[in-house]
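Trainee: Dropping a prediction and its sequence here:
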Amino acid sequence: MSPAATAITVRDAVAADVPSMASIYDEQARTSVATFDTEPRGAAYLGEKVAGAAGSDIVLVAVDGDELLGYAFSGPFRPRPAYDGTKEVSVYLAEGARGRGIATQLYSALLGRLDALPDVHTQVAVIALPNDASVSLHRRHGFEQVGVLREVGHKFGRYVDTAWYQRLG
C-alpha cells in the first residue's frame, strides 16, 4: 500500500505516545523554526500536555498501526480568565509524514472537537515565516492572517518573523 493510501487513525493521545511525540518535537527544535525552542525538551514537556488534556485542552495523535506520525493540540492562549474561550492550536509531524495530508486530518479532528464546545469561540495559531505549507493548512481550515510580528524570534543565526492566524468558531 502506498503511503498516501495508508489508513491513518486520529485519536486522543495517551501516556505511551509521549516518547514518540517528544522525538518529533525535539527534531523540530533542533532543525527548524516550527518551534522557537532552541534545545530539545524531551518527554516531560509533552507528558504534561497529555496528562493535562481535558475539556478544551485537547491532544490528538495520528497513527499508522504502531507508528506515531504526528500530533496536534489546543491549549490556553493566555493565563487570564477573559481568554478562556480562546485556544492556541498547533500541529507537528514526523519528517516522513509530511506532505501526506496528515496535518489536515489532525486539524479537522481537533477543530471539529473545539467547534463542538460551547465555551470555545476563537482559535489562534502562530506560524514562523516563511512556511507556505503551514499557511496553506491554516487557510484551508478557516484561519485568517491577522498580523505579522517582525523579527521576534532568533534561531539559527537569523531573525524570524511570525504570522498570527485566527479562526472564529
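Mentor: That came through fine.

Trainee: CA atoms for contacts and neighbours, from now on please.
Mentor: Will do.

Trainee: for residue 34, helix, strand, or coil?
Mentor: Under DSSP: H, G, I helix; E, B strand; the rest coil, the three-state class of residue 34 is coil.

Trainee: And residue 153, by the same measure?
Mentor: Assignment for residue 153 (three-state DSSP): strand.

Trainee: Roughly how far does residue 98 sit from residue 91?
Mentor: Using Cα to Cα, to the nearest Å, residue 98 is found at 11 Å from residue 91.

Trainee: Then residue 110?
Mentor: Distance from residue 110 to residue 91, by Cα to Cα: 10 Å.

Trainee: show me where the protein has helices.
Mentor: Applying DSSP state H to the chain gives helices spanning 18-31, 43-51, 102-115, 132-140.

Trainee: now for those helices, which one comes closest to residue 81?
Mentor: Smallest distance to residue 81 across these (Cα to Cα): 17.9 Å, for helix 102-115.

Trainee: this is the other structure I want to compare:
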Amino acid sequence: MVRVIVRAAVAADLVAIQKIYAREVHQGAASFETSPPGMDLTRQRWQQVRAAGLPYLVAEVDGEIAGFAYALPYRPRPAYRYTVEHSLYVAPGWQRQGVGARLFEVLIDQCEAAGARQMIGIIGDSANVASIRAHEKAGFERAGTLRNVGWKFDRWLDTVIMQRALGRGSSAAADGEA
C-alpha cells in the first residue's frame, strides 16, 4: 500500500480531477456521460458540492492527485435530506493500491459528520466487479440493479445501486426531527 493523503479539493486540483474524469468518460462505463465536462463545468460542480456543505476530496500520493470523491444530496425533495449520493474515481495508475479505500473512509466520515444517514452509490455497468467489490468492502450492500438504462460504447448498460447506512442510519429519528 502507498501512503495516501486525503484532503479537501482546492481550485488548483481541478485540472487533475477533470483529467481523471475525462478518461473515465472516454474509456469507461462508470460515468454515463458521453463527452467529458470542460473546466468551467468541473469548477461549477466542485462549487456546487462545497455550497451544499458536503465533502469534495482528493487523494494525493507523492504530490500527485491519484483520485477524487465527493457527495451531493441524493435527490432535491425534502424527505431525502439525510441521504447523499457519492462519486469516486481513481486514476488508472493508482487503482488497487488503497487509494479508493482511503477516499471511501474519509468521505464516509465527513458525510456522517455533515448529518447524512444513508449513502447511495450508483455504479455504471453491472460488469464493473471491481467497483462493486470496493463498495462492499466499504460497507455498502447491493440495493438493486436497473437493467439496460444506459447506452454507451454501442451497448446497453445496467446500473447497480449500492447503499450504506451512516451513523445511526435509520435506527433513530434524524436529529431535531422527533
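Mentor: It's in. Bear in mind that the values here come from a model prediction, so they are computed numbers and not experimental data.

Trainee: Between residue 110 and residue 91 of structure 1, which is the more surrounded one?
Mentor: Set side by side, residue 110 of structure 1 and residue 91 show more neighbours around residue 110, with 26 against 22, by other Cα atoms under 10 Å.

Trainee: contacting residues for the equivalent of residue 84 of structure 1 over in structure 2?
Mentor: Using TM-score structural alignment, the partner of residue 84 of structure 1 in structure 2 is residue 81. The neighbourhood of residue 81 of structure 2, defined by Cα atoms under 8 Å, 6 or more residues apart in numbering, consists of 73-75, 116.

Trainee: go again using 7 Å as the cut-off
Mentor: Residue 81 of structure 2 makes contact with residue 73, according to Cα atoms under 7 Å, 6 or more residues apart in numbering.

Trainee: Relative to residue 62 of structure 1, which of the helices of structure 1 is closest?
Mentor: helix 102-115 (6.7 Å).

Trainee: May I see the buried residues of the closest one?
Mentor: For helix 102-115 of structure 1, a neighbour-count test (16 or more other Cα atoms under 10 Å) marks 102-107, 109-111, 114-115 as buried.

Trainee: And stretch 47-54 of structure 1, by the same measure?
Mentor: So for stretch 47-54 of structure 1, counting by 16+ other Cα under 10 Å, buried means 47, 49-50, 53.

Trainee: and if you look at stretch 80-94 of structure 2?
Mentor: 82-91.

Trainee: Need the buried residues of helix 102-115 of structure 1 in TSV (columns: distance to residue 144 of structure 1).
Mentor: Converted to TSV, those look like this (distance: Cα to Cα, whole Å):
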residue	distance to residue 144 of structure 1
102	21
103	18
104	16
105	19
106	19
107	15
109	19
110	17
111	15
114	17
115	16
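
Trainee: and of the residues you listed, the nearest to residue 155 of structure 1?
Mentor: Distance to residue 155 of structure 1, by Cα to Cα, is smallest for residue 103 among the buried residues of helix 102-115 of structure 1, at 24.2 Å.

Trainee: List the residues that contact the closest one.
Mentor: Counted by Cα under 7 Å, 6+ apart, residue 103 of structure 1 has contacts residue 91.

Trainee: That one and residue 19 of structure 1, how far apart?
Mentor: Counting by Cα to Cα, the gap from residue 103 of structure 1 to residue 19 of structure 1 is 19 Å.
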